[in-house]
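Here is a sequence together with a model predicted from it:
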Amino acid sequence: MEEDSAMTVYNGSAITDAKKNPFSIKVGLAQMLRGGAILEVTNLQQAKIAEDAGACSIMVAEPTRQGIRRMPDPSLIKDIKRPVSIPIIAPARVGHFVEAQILEAIGVDCVDESEILATEDEDNFINKHNFRCPFICRCQNLGEALRRVREGAAMIRTQGEVLGHGNIAEKVRNLRNVMKEVRVLNNMDEDEVFAFAKKKAAPCDLVAQTKQMGRLPVAQFAAGGIVTPADAALMMQLGCDGIFAGNEVFYSAEPNKRVRAIVQAVRHYNDPHVLVESSCGLEDSIQEINPSEDRIQHFGRD
């Protein structure tokens, strides 16, 4: 393995030396969020609801505005960061390393290189190894995921729809595609790995590591369209380490109840009895999950 490859911590053994390669530390920090729900928030009130509900982290975003969408106002992040004790994530535009520098200077715990914001650089992603904080990036297939990991992404989110309409079909398709490619890789002969890596345009050492581990070498979360406890549990049962829930869940009739139910569903995704209790009484507010376009705050992702 190359020294800058990802780190295997799932089996308790590191492939890279944390003292020599800070990336291994960032991978470990991101994996501390495994088994949790990350909620997108646009104000302090929503942040407190997410924290009280047991969210593992929050992602700060601004309400949708006309024109170019950029990183959140630093003052908004500071206002939320002071009274909230859980980790703070903030999005930066793809390729915009100066926005990432600003977010790191503010003290966010993680940066999401977001394709939902305006794209600053159409050809180049941020060199995430130049930063101390972990980065999150999007993927829709295994090759894309491993390319982002090579650039320094410490967490991958398998992305679905971003319109806030609660449609998980695209995310399920992308997630199953990634899992299928991992299974195909696991069943390959060692001599076939090189051709597979070339076909997927993925780093060969990371492809070999994925085969060895039987999964992505970093934490994998699901994002896009998750608005019910059943949606969240489905993503976990399909093999994700956690989920992102969009800001649209706060526009339901009872946001406290819905957010808490989603968090509980992630924690107890294999317990149908808990899922029954979490899902009860939410149907009356499901219509509120589809706000008008001027109220929808999209996820920030790479």
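All right, it came through fine.

contacts, neighbours, all on C-alpha from now
Fine.

what's the distance between residue 124 and residue 229?
37 Å (CA to CA, to the nearest Å).

who has more neighbours, the two?
Taking neighbours as other CA atoms under 10 Å, residue 124 and residue 229 compare with residue 229 leading, 26 against 10.

Please name the nearest non-neighbouring residue to that one.
residue 262 (4.5 Å; CA to CA, 6 or more residues apart in numbering).

Now for the one you found, how many residues are close by?
32.

what residues are up against it?
37, 227-229, 232, 278 (CA atoms under 8 Å, 6 or more residues apart in numbering).

Which member of the residues you listed is positioned nearest residue 185?
Nearest to residue 185 among those: residue 232, at 26.7 Å, using CA to CA.

The closest one touches residue 240, doesn't it?
No. In this structure, residue 232 is not within contact of residue 240 by CA atoms under 8 Å, at 9.8 Å.

Quick one: name whatever helix or strand follows the host helix or strand of the residue nearest to residue 229.
Residue 262 is part of helix 255-267, with elements assigned from DSSP states H and E. Sequence order places helix 272-279 as the next helix or strand after helix 255-267, per DSSP H and E.

here's the one I want to compare it with:
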Amino acid sequence: MAEDGTVTLYNNTVVTDAKKIPFSVKSGLAQMLRGGAIVEASTLNQAILAEEAGARCLVISEPNRGGIPRMPDPSIIKEIKRAVSIPVMARSRVGHFVEAQILERVGVEYIDESEVLAIADEDNFINKHNFRCPFICGCRNLGEALRRVREGAAMIRTQGDLLGTGNIAETVKNVRSVMGEIRILNNMDEDEVFAFAKKIAAPYDLVAQTKQMGRLPVVHFAAGGIVTPADAALMMQLGCDGIFVGSEVFENCSDPYKRLRGIVEAVRHYNDPHVLVENSCGLEEEMAGLNVSEERMEPFGEEGA
């Protein structure tokens, strides 16, 4: 996985420079987020509230203004970075390596090549080995996850609901798919791994490494529809290393801090029923604005996670 940092740049005038940073360093930086909640924020107030509630990292996004979703305005990123002390992540469109170059130059600690935004390149993902920043990429199954790792992703985000409906069903389905395929792989004879790697269209060496480790070779988070402490604990008990919390937790809510704090505590204490009960009490009013609408529910798209 390009441990020596030797990569082919896009062209001779490329803005970024990998500086021969080994993949192990990038994956180590992603490991620092393990066991925490990464919270999406689109305003300075949301970012400050998320930090106070215990978020491990922030994902900066543009406010929903309609049109084609793109990377956030660099000025918003700079403003939030000056105000908070936790790491900041920003999204680039799938395949849009120039957006990634801009985000790296702005100084974000992590870049999310996100299918939540519009897709810039339908056939090619960013060559993430060309960048100093660790990258996060989405998946719905083990094959997608390992293909993204081969491209240089230091964290995998199993993605569910993309529409902010608060529906966790798609996330549960995809997390169970990844975990189920890993369990199948763990029970395989060594001779069967070659055929399995071909079947899921993943690099054999990464499939073998996954079998040896009994898990993905990088940090594994879940995202989409996680809006209650119970949702967060469910993802953790299914085997994820952490969660992404969408900006919907701030919407239609009289006390977003209480809701977000409950989710953060549920991630930290996902096996403690007493903590889960305490943080789930009194959230009925807080969840009133998150009702699933049939009109907003659409199937997850094809390859592009």
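Good, I have the coordinates. Just so you know, these numbers come straight off a predicted model, no measurement behind them.

In helices, which of the contacts of residue 262 of structure 1 fall?
Residues of the contacts of residue 262 of structure 1 located in helices (DSSP state H): 229, 232, 278.

Can you tell me the number of residues neighbouring the last one?
Meaning residue 278 of structure 1. Look at residue 278 of structure 1: counted by other CA under 10 Å, it has 23 neighbours.

same check, this time on the one 10 residues further on
Other residues near residue 288 of structure 1 come to 16 when the count uses other CA under 10 Å.

residues in contact with it?
Going by CA under 8 Å, 6+ apart, residue 288 of structure 1 touches 251-253.

Residue 87 of structure 1 too?
By CA under 8 Å, 6+ apart, residue 87 of structure 1 lies in contact with 56-58, 108-110.

cool, and residue 153 of structure 2?
Residues near residue 153 of structure 2 by CA under 8 Å, 6+ apart: 128, 134-137.

so which of the residues you listed is the most crowded?
residue 135 (30 neighbours).

I'd assumed residue 108 was in contact with that residue.
No. In this structure residue 135 of structure 2 lies outside contact range of residue 108 using CA under 8 Å: 10.9 Å.

just checking, what residue in structure 1 corresponds to residue 79 of structure 2?
Mapped onto structure 1 by TM-score structural alignment, residue 79 of structure 2 lines up with residue 79.

ok, back up a step: which one's more surrounded, residue 232 and residue 240 of structure 1?
Taking other CA under 10 Å, residue 232 of structure 1 and residue 240 do not tie; residue 232 has more neighbours (29 against 21).

Look at residue 196 of structure 1 and say how many residues are nearby.
Residue 196 of structure 1 has 19 neighbours, counted by other CA under 10 Å.

repeat for the one 10 residues further on
Taking other CA under 10 Å as the neighbour definition, residue 206 of structure 1 ends up with a count of 22.

What strand or helix carries it?
helix 204-213.

right, and the helix or strand after that helix?
Using DSSP H and E, the helix or strand that follows helix 204-213 of structure 1 in sequence is strand 219-223.

mean deviation of that next one from structure 2?
When structure 2 is superposed, strand 219-223 of structure 1 averages 0.3 Å from its matched positions, counting by mean CA distance after the TM-score superposition for structure 1.

Show me what that strand is packed up against.
Based on contacts counted as 3 or more CA pairs under 8 Å, 6 or more residues apart in numbering; DSSP states H and E, the elements that strand 219-223 of structure 1 packs against are helix 22-31, strand 155-159, helix 169-186, strand 242-245.

As CSV, those with mean neighbour count and distance to residue 86 of structure 1 would be great.
Shown next, in CSV, are these (neighbours: other CA atoms under 10 Å; distance: least, CA to CA, whole Å):
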stretch, mean neighbour count, distance to residue 86 of structure 1
helix 22-31, 22, 13
strand 155-159, 28, 17
helix 169-186, 18, 26
strand 242-245, 28, 15
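
Tell me the spacing between the closest residue to residue 241 of structure 1 other than its chain neighbours and residue 40 of structure 1.
Nearest non-adjacent residue to residue 241 of structure 1, counting by CA to CA, 6+ apart: residue 34, 5.0 Å away. Distance, residue 34 of structure 1 to residue 40 of structure 1, using CA to CA: 17 Å.

In terms of neighbours, single out the busier of those two.
A direct count of neighbours by other CA under 10 Å for residue 34 of structure 1 and residue 40 places residue 40 higher, at 28 against 16.

who touches the more buried one in this structure?
With CA under 8 Å, 6+ apart, residue 40 of structure 1 has these contacts: 58-61, 244-247, 299.

Buried among those? Make that a ChimeraX selection.
A single ChimeraX command is used to select the members of these judged buried by 16 or more other CA atoms under 10 Å:
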select :58,59,60,61,244,245,246,247,299
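
Cool, thanks, signing off.
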